[in-house]
Each structure stands twice: as C-alpha cells, then as structure tokens.
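S.K.: After the sequence you'll find the predicted model.
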Amino acid sequence: MREMWIPYAQVEEDWQLIDVRSPGEYAEGTIGEAINLPIFGDELRAEVGTAYKKKSVTEAKRRAVKAVSAQLPELYERFLSIEATGRPIAMFCARGGMRSQSFASLLRAIGHEVFVIEGGYKAYRQHMLQALHTLSGTRRFIVLHGNTGVGKTLILNALEEKGLDVIDIEALAHHRGSMLGRVGLEPQPSQKTFEDRFYRALKNAKSNNLFVEAESKRLGRVNIDDTVLAGMREGLHIYVDAPMWFREQEIVREYTRMEGAKQELLAIMDNFRKHLGNETVDEFVALIQANDYGPVAKVLMERYYDPKYEYTSNQYTYDLKVWVESVEAAAQEILTWYRQSVVKDA
C-alpha cells in the first residue's frame, strides 16, 4: 500500500474526495465536488473544542473517541458505498490532522487504500487562491457589456453551445448583480464556494480565451477576486445593445419564469422608493399584482438601470458592437468576429 499522505497537486481529476469535517465547515466551503462524511457533527465539534480549551487535550480526545466510536458502523457503511464507485479516494479535514488521519489510518489498517491530503482544506485554499490569481493573469477575457435586458446571458449560453469557453459568473454566484439580482434564484453560495467554482471554471477551460459578462466586484454577498476583475479590464470588450421591445420581453421572461417570483418582486419593490418615488412604486405593485410586468420592466430600465449603467459603459473602448434582435444571430456575429479577429491574430 502506498504512502498515506498526498499533496493536493498530485490528486487527479477522477479521484473521489471525502471531506470529513463537520456539516457547518463543509457548507462554508469544500474542495470541488467532495462528499461530506463528517467524523464530528457541528455540536460535537463545538463540544470537543470547548473541552480542549477549558479542560485538557486528553479530555477532548476522550469525548471525541466516545462519540465517534458509536458512529463507526454507519461511517464505515457510507465509506463502502463511496468506495464502490471504484475511484481512488483522498480524505481531508481542516488541516490534515486528527480527523482525516485517524479515519484514514483505521481504514488502511483493515485493507482499504485511502489517502489524506497534506495540510487539509487550509492547504487546498492556499493552492486554489494562488492558482486563481495565476490563471486570471494568463487567460484572456472577452467581456460582454450592455444594459439590462439586452440578452448577454443568452448570448453567452449560445456561444457555449457553439464550443467556445464561457464562464457565467452570475450562475456561479446565484446573483445577477442588481437590485433584483436574487429573484427566482437558489440561495447564494459562500464566498469560499464561489471562489472554488470560479477557479475550476478557469482551470477547466479548453482555451485561453474566455467569454464573460461585465460585472461589478460585488454580486449579492459574494465578491469577485481583484485579479479576475483586473484580467477582465485588460481583456477584449464587446458592447451589446437591443431595442426596447426586445429588452422588455427578455426582462419579463427572466424575472417571472421561476415559481414564487411574483412574491419576490413585490417584496423588493420598496427598495426602489428612494430612487423612483412612492407614486411610481405603488403603480409597480398594482401592475405586478395584475401580472402586467412589461410596463414595470420598461420604466425600471429607462429611469433606473440605464442611467446607472451609462457611466460604466463609457469607460471602455469596444472591439465589437453588436445589435441584438435575435440571440442566435448575435452569437453568430460574435463567433465570426472571434474567428477572424481573435483566433486569427493569436
């Protein structure tokens, strides 16, 4: 049987990772698609930590052993179900210490070849952030700019279908980066999970050219890394525009397609009162309650979103400008430009 300890850099893509930290630690951030097989639950972890600080190391270990020994049959059965996939297995805890080392040692003692990632999740985070910074400097971002509702995300999806490398930052963040950015979307990931997702998207790109949408630093409760933002500023820039009828149609489709979106929209309307006044927002509420979303979308674009975006859009010199009435035609125009002006000049 090979040496138990392994640096994360030597873990292959097809390996199955097992995170033995508590559910709370796992929820805050893990390594890619690692499976959570907690040695300690959140309460036990807190209890052991308290015993360690206020009593002694021996007492902390005593409590841990007593609690974990009762869980071993269940932990072992869960491990066997993971092992049955046939993939090599590496475990980790916070720092590659007691939890992962103890469980892996026990499994290896009864004939299972498992590995422990050196330094645990903390070492992985250092590796990942360094790689994120490096990749952000070596990839070339091709950034789509444009007002709300011009179809930037739809165009990105179409470009991805045509085989180009795309990172949908808003999909990674579960946020559209605006006042209505959370409507109809799943809960946002933690900052650590968002960074991990971004790193993997950069790492797994087939080429050095990545299409993204222009974003501000903050998307809800997560922030885009400064090196990513710098890479986006230094990239190529495409300005996307569309007629108001197209934008109104796209805004209504995007913000009403999910179940429960109507109630979310009504709950958020009060946030616009200081920007648009009580009379306008009261009209919005009445229109939404009547399922008449088009006029609301049009006024929001004309009086709120477009004026806010104008300053930012004027900061760039654009390599291409695209008028959108058909997402497919716009994506094809960008693809043609890409092949003739980007790939050809590379």
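M.R.: Here it is on my side, so go on. The structure displayed is predicted, hence computed values, not measured ones.

S.K.: hey, let's count contacts and neighbours off CA atoms from now on
M.R.: Noted.

S.K.: just so I have it, where are all the strands in the stretch 201-346 of the chain?
M.R.: Taking DSSP state E, counting those that start in this stretch as the criterion, the stretch 201-346 of the chain contains strands spanning 209-213, 218-219, 222-223, 236-241, 320-323.

S.K.: among those, which is nearest residue 291?
M.R.: Among these, the nearest to residue 291 by Cα to Cα is strand 236-241 (26.7 Å).

S.K.: Go through the closest one and flag the buried ones.
M.R.: Residues 236, 237, 238, 239, 240, 241 are the ones in strand 236-241 that count as buried (16 or more other Cα atoms under 10 Å).

S.K.: Show me which pair in the residues you listed is furthest apart.
M.R.: In the buried residues of strand 236-241, two members sit farther apart than any others by Cα to Cα. They are 236 and 241, at 16.8 Å.

S.K.: related to what we said a few turns ago, could I get the buried residues of strand 236-241 in JSON lines, plus columns for distance to residue 255?
M.R.: Formatted as JSON lines, the buried residues of strand 236-241 follow (distance: Cα to Cα, whole Å):
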{"residue": "236", "distance to residue 255": "29"}
{"residue": "237", "distance to residue 255": "26"}
{"residue": "238", "distance to residue 255": "24"}
{"residue": "239", "distance to residue 255": "23"}
{"residue": "240", "distance to residue 255": "20"}
{"residue": "241", "distance to residue 255": "19"}
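
S.K.: contacting residues around residue 32?
M.R.: Counting by Cα atoms under 8 Å, 6 or more residues apart in numbering, residue 32 makes contact with 196, 197, 200.

S.K.: how about the strands in the stretch 1-150 of the chain?
M.R.: Using DSSP E, counting those that start in this stretch, strands in the stretch 1-150 of the chain cover 5-6, 16-19, 35-36, 89-92, 114-117, 140-145.

S.K.: thinking again about what came up before, is it possible to export the strands of the stretch 201-346 of the chain to a markdown table including distance to residue 138?
M.R.: Below are those laid out as a markdown table (distance: least, Cα to Cα, whole Å):
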| stretch | distance to residue 138 |
| --- | --- |
| strand 209-213 | 10 |
| strand 218-219 | 23 |
| strand 222-223 | 21 |
| strand 236-241 | 14 |
| strand 320-323 | 22 |
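
S.K.: Against that first model, consider the following:
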Amino acid sequence: MLIDPIPSSSYPSIFINDHPLIDVRSPIEFNKGAFPHSCNHYLIHDNERELIGTCYKKHGQAAAINLGHSLIKGELKQQRTDNWLHSLKKKPNAYLYCFRGGLRSQLSQQWLKEAGYSVPYIEGGYKAMRQFLIRSTETISQSQPLLILSGSTGSGKTELLSRRKNTVDLEAIAHHRGSSFGQHYGAQPSQINFENTLAITLLKRQINSPAYLLLEDESYLIGRSAIPKCFYVKMQSANVLVLEETEENRISRIVKEYVINMRKEFIARLGCTNGIEAFQQYLRHGIRQIKKRLGGKLHDELQNALEHACKQHESKNTPDGHRVWIAHLLEQYYDPMYRYQLNKKSHKIIFQGSHQAIHQWLDDNL
C-alpha cells in the first residue's frame, strides 16, 4: 500500500526545517525554479516530457501515460530508480514532489515501493508550494515591521547584519553585493529561486515573533534579482538607521572585500594565471558598467589608475595601489549618489552612529 501524500498543512514545517526534497520534474523545470534542500532526480527527461506532452494534447491522458511507460522501461527505469535510491541513502526522510503532486509523483512513489522503499510525495507539488511561498512573502510584508540599515559604500552594513539576530541578508540571497562591482564568481540564482529563498528566510525569522527585521538598504534590483514588489514597497516605508564610518576604514574594507578576497576567490576557482586575469577583468567590467554615469573623463582617469594598481599588485605583491582609484570612485561617484538618496529619506532616519552605537541602540530599544 502506498503512503498518503504529505498535506499542504505541512508546507511551513517543510521549509522552516529544511526538509530534504527529491524533485522528480524534468531538468528544464528544475533549473527554472526549485527549492533549497531539493535535488533533481527526474522521472522523465526534457525531450521525453516534450514527446509525452505533445501526445497528451493530441490523443489524451491515457495515450500519454502509455507512451511514458514505453519510453521509460527496463534499464532506463532501473537507472532512474537507482538515482532516487542513492539520494535516499543519504537522506532517508526525503519527500518527493513533481509539478502538481500528480502522476509523476505517484509513479515515482510506486517504483520506489517496488524497490522496497516507502517514500511520501507532497500534495499539490511544486506549483502549490510555490504559491504558498508567494503568499507568505505577501503576508509577512503586510504584518512584519522592518528597519532599514543605510550607510555609505564600504561602511560595513553586511558586517553589522551578520552580528545581529532578526536580519535578512538580501545580498547573500541574491549572491550579489548590489553594486557595479557586486558580482561574485558564479551565477546569481534564477528570479524564482531568489524569491523562494527570501520567502523561506522570512518564514524562519517569524518563528520567534521578532519586533522587527533589520535589512540593508537596497535598490529594487540586486544585480539581476528583483525584490518582490510587496516587500520592496514595505522597505521603502520603513524607518532608517544610518551607519557612519571613517573614509579610511571604508577604503580598507573595500580593498579587503573587492580586491584581496575577490582575487583569492578567482584564483581558487581558475588557478593562478587565469584567476588573476579574470579578477582584473572583473574590476575593469565594474568600471565599464557605470561609464555613462561617470562621464568619459572620470572613467578614463579611473581606468588608468586601476591598470596601474593591477600592475603594482602583481609586480610588488601589494594591493595598496587600489586605494587610489577606490578613493577617487567614492569621492566622485558613490558618495554623492549616496548623499542624494539619503536626503530623500531624511524624514525616516531615527538614529545614526558608528557600528558600536548602532548595536547599542538596537540592544536598548528593540
């Protein structure tokens, strides 16, 4: 006898507890959007799904099911069953899901039952779970008070967030630091995956009924990841804390994060020679991204200073030359833009101060 499906009432605990999931949809479906702690071991591959879908449209469900059984049998059926079994050996309490919690989930469950494993599938599948997360973001956006942490580039906002509870690091979820130099090695998540992870993070933060959630001040787009409109609107109406930091410390922090650490990351991924070249291209790309806003003269000045710093970095093994173009970029571009944006939010500022002062204010008031 097959196990009853996991009901939709279990969705919150599935996501809050990072319950392991086996996604039996095709790779193209999984890559478009899935859930954290899910792995893709498909029942039917992309080309098979296309053939079965065409058959369904022309000849109906029964013909499509028969075609599926004729396509996936014998060694191929065993291979896909073995993939599920391999995953279950690592995470024996995993649940299955397909798109709607229908035939693919039931068939996968049946094959596993034949192999001696009783594995439940999730009612409603991916579509219903995705809708649950969308509604969760909307609901939490309406009910949860937010505080926005603002501060000039390099002031250490992410660092402050990492030392507090009740925070949401949108840049970590987007795998991007939110500036023209903000990309990490490796791609950002798909928009759907960004939204799914944000929703799950918000659900987890609600467990202790926090008085507020603290977030870094962000634009609507973090790289290519768009903050859900309902949540972004709530962010725009929230009170603001302003983190103050000396210019010297800001430059040092930027050099460490965007130069020293990024260079190490590229080298670790690509090897020394290719990593250094890719790292330098990353810096050049960051300046090119804002060329129109910089203007030709300033862009050329920064580009020349960058090239000099890169040569010095490799010939003398010191990143100090990067402080020159970074200081110039802050003074001529990022700081004026920050002051302009902050001025528009001046009526929402409720406190400003150093790292220590912000921590103390949060401890005393919330």
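M.R.: Arrived safely, thanks for sending. The shown structure was predicted, so the numbers you read here are calculated from the model rather than taken from an experiment.

S.K.: before we move on, back to that, which of the contacts of residue 32 of structure 1 count as buried?
M.R.: Of the contacts of residue 32 of structure 1, these count as buried by 16+ other Cα under 10 Å: 196, 197.

S.K.: and which of the contacts of residue 32 of structure 1 is nearest residue 273 of structure 1?
M.R.: Residue 273 of structure 1 lies nearest to residue 197 out of the contacts of residue 32 of structure 1, by Cα to Cα, at 35.4 Å.

S.K.: Can you tell me which of the strands of the stretch 201-346 of structure 1 is nearest to residue 274 of structure 1?
M.R.: Residue 274 of structure 1 lies closest, by Cα to Cα, to one member of these: strand 218-219, at 21.3 Å.

S.K.: what does that closest one correspond to over in structure 2?
M.R.: Across structure 2, the stretch matching strand 218-219 of structure 1 (TM-score structural alignment) is residues 221-222.

S.K.: Any chance you could list what contacts that stretch?
M.R.: Residues outside stretch 221-222 of structure 2 that contact it (Cα under 8 Å, 6+ apart) are 171, 174, 176, 177, 178, 179, 227.

S.K.: hmm, 7 Å instead?
M.R.: By Cα atoms under 7 Å, 6 or more residues apart in numbering, the residues outside stretch 221-222 of structure 2 that reach it are 171, 174, 176, 178, 227.

S.K.: distance from it to structure 1 after superposition?
M.R.: Taking mean Cα distance after the TM-score superposition for structure 1, the mean distance separating stretch 221-222 of structure 2 from the aligned residues in structure 1 is 1.4 Å.

S.K.: and that stretch, how far from the chain's centre?
M.R.: 11 Å (Cα atoms, centre = their mean, to the nearest Å).

S.K.: Could you do stretch 294-305 of structure 1 as well?
M.R.: Stretch 294-305 of structure 1 sits 28 Å away from the centroid of its parent chain (Cα atoms, centre = their mean).

S.K.: Which parts of the stretch 1-150 of structure 1 are helices?
M.R.: For the stretch 1-150 of structure 1, applying DSSP state H, counting those that start in this stretch gives helices covering 23-28, 42-54, 57-83, 98-109, 120-138.

S.K.: Pull out the buried positions in the last one.
M.R.: If I follow you right, that is helix 120-138 of structure 1. Buried, per 16+ other Cα under 10 Å, within helix 120-138 of structure 1: 120-121, 123-125, 128-129, 131-133, 135-137.

S.K.: just the second one next, same as before
M.R.: Neighbour counts over helix 42-54 of structure 1 (16+ other Cα under 10 Å) mark 44, 45, 48, 49, 51, 52 as buried.

S.K.: The fourth one -> structure 2?
M.R.: Mapped onto structure 2 by TM-score structural alignment, residue 49 of structure 1 lines up with residue 53.

S.K.: who touches the spatially closest residue to its match that is not a sequence neighbour in this structure?
M.R.: With sequence-adjacent residues excluded and distances taken as Cα to Cα, 6 or more residues apart in numbering, residue 53 of structure 2 is closest to residue 64, at 7.2 Å. Applying Cα under 7 Å, 6+ apart, we find residue 64 of structure 2 in contact with 52, 55, 56.

S.K.: Let me know the closest of those to residue 92 of structure 2.
M.R.: Nearest to residue 92 of structure 2 among these, counting by Cα to Cα, is residue 52 at 30.5 Å.

S.K.: For the closest one, give its distance to residue 355 of structure 2.
M.R.: Distance of residue 52 of structure 2 to residue 355 of structure 2, computed by Cα to Cα, to the nearest Å: 59 Å.

S.K.: cool, and residue 62 of structure 2?
M.R.: For residue 62 of structure 2, the distance to residue 355 of structure 2 - Cα to Cα - is 65 Å.

S.K.: higher neighbour count, those two?
M.R.: Shown here are residue 62 of structure 2 and residue 355; by other Cα atoms under 10 Å, residue 355 has more neighbours (18 against 11).

S.K.: Select the longest helix from structure 2.
M.R.: Using DSSP state H to define each element, structure 2 has its longest helix at helix 296-316.

S.K.: which parts of that one are buried?
M.R.: Using 16+ other Cα under 10 Å as the test for burial, helix 296-316 of structure 2 gives 298, 299, 302, 303, 305, 306, 307, 309, 310, 312, 313.

S.K.: Likewise for stretch 23-40 of structure 2?
M.R.: 23-27, 29-30, 33-35, 38-40.

S.K.: Which positions in structure 1 sit opposite that stretch in the alignment?
M.R.: Taking TM-score structural alignment as the measure, structure 1 aligns residues 19-36 with stretch 23-40 of structure 2.

S.K.: First-to-last residue distance for the matching stretch?
M.R.: Using Cα to Cα, the end-to-end distance of stretch 19-36 of structure 1 comes out at 5 Å.
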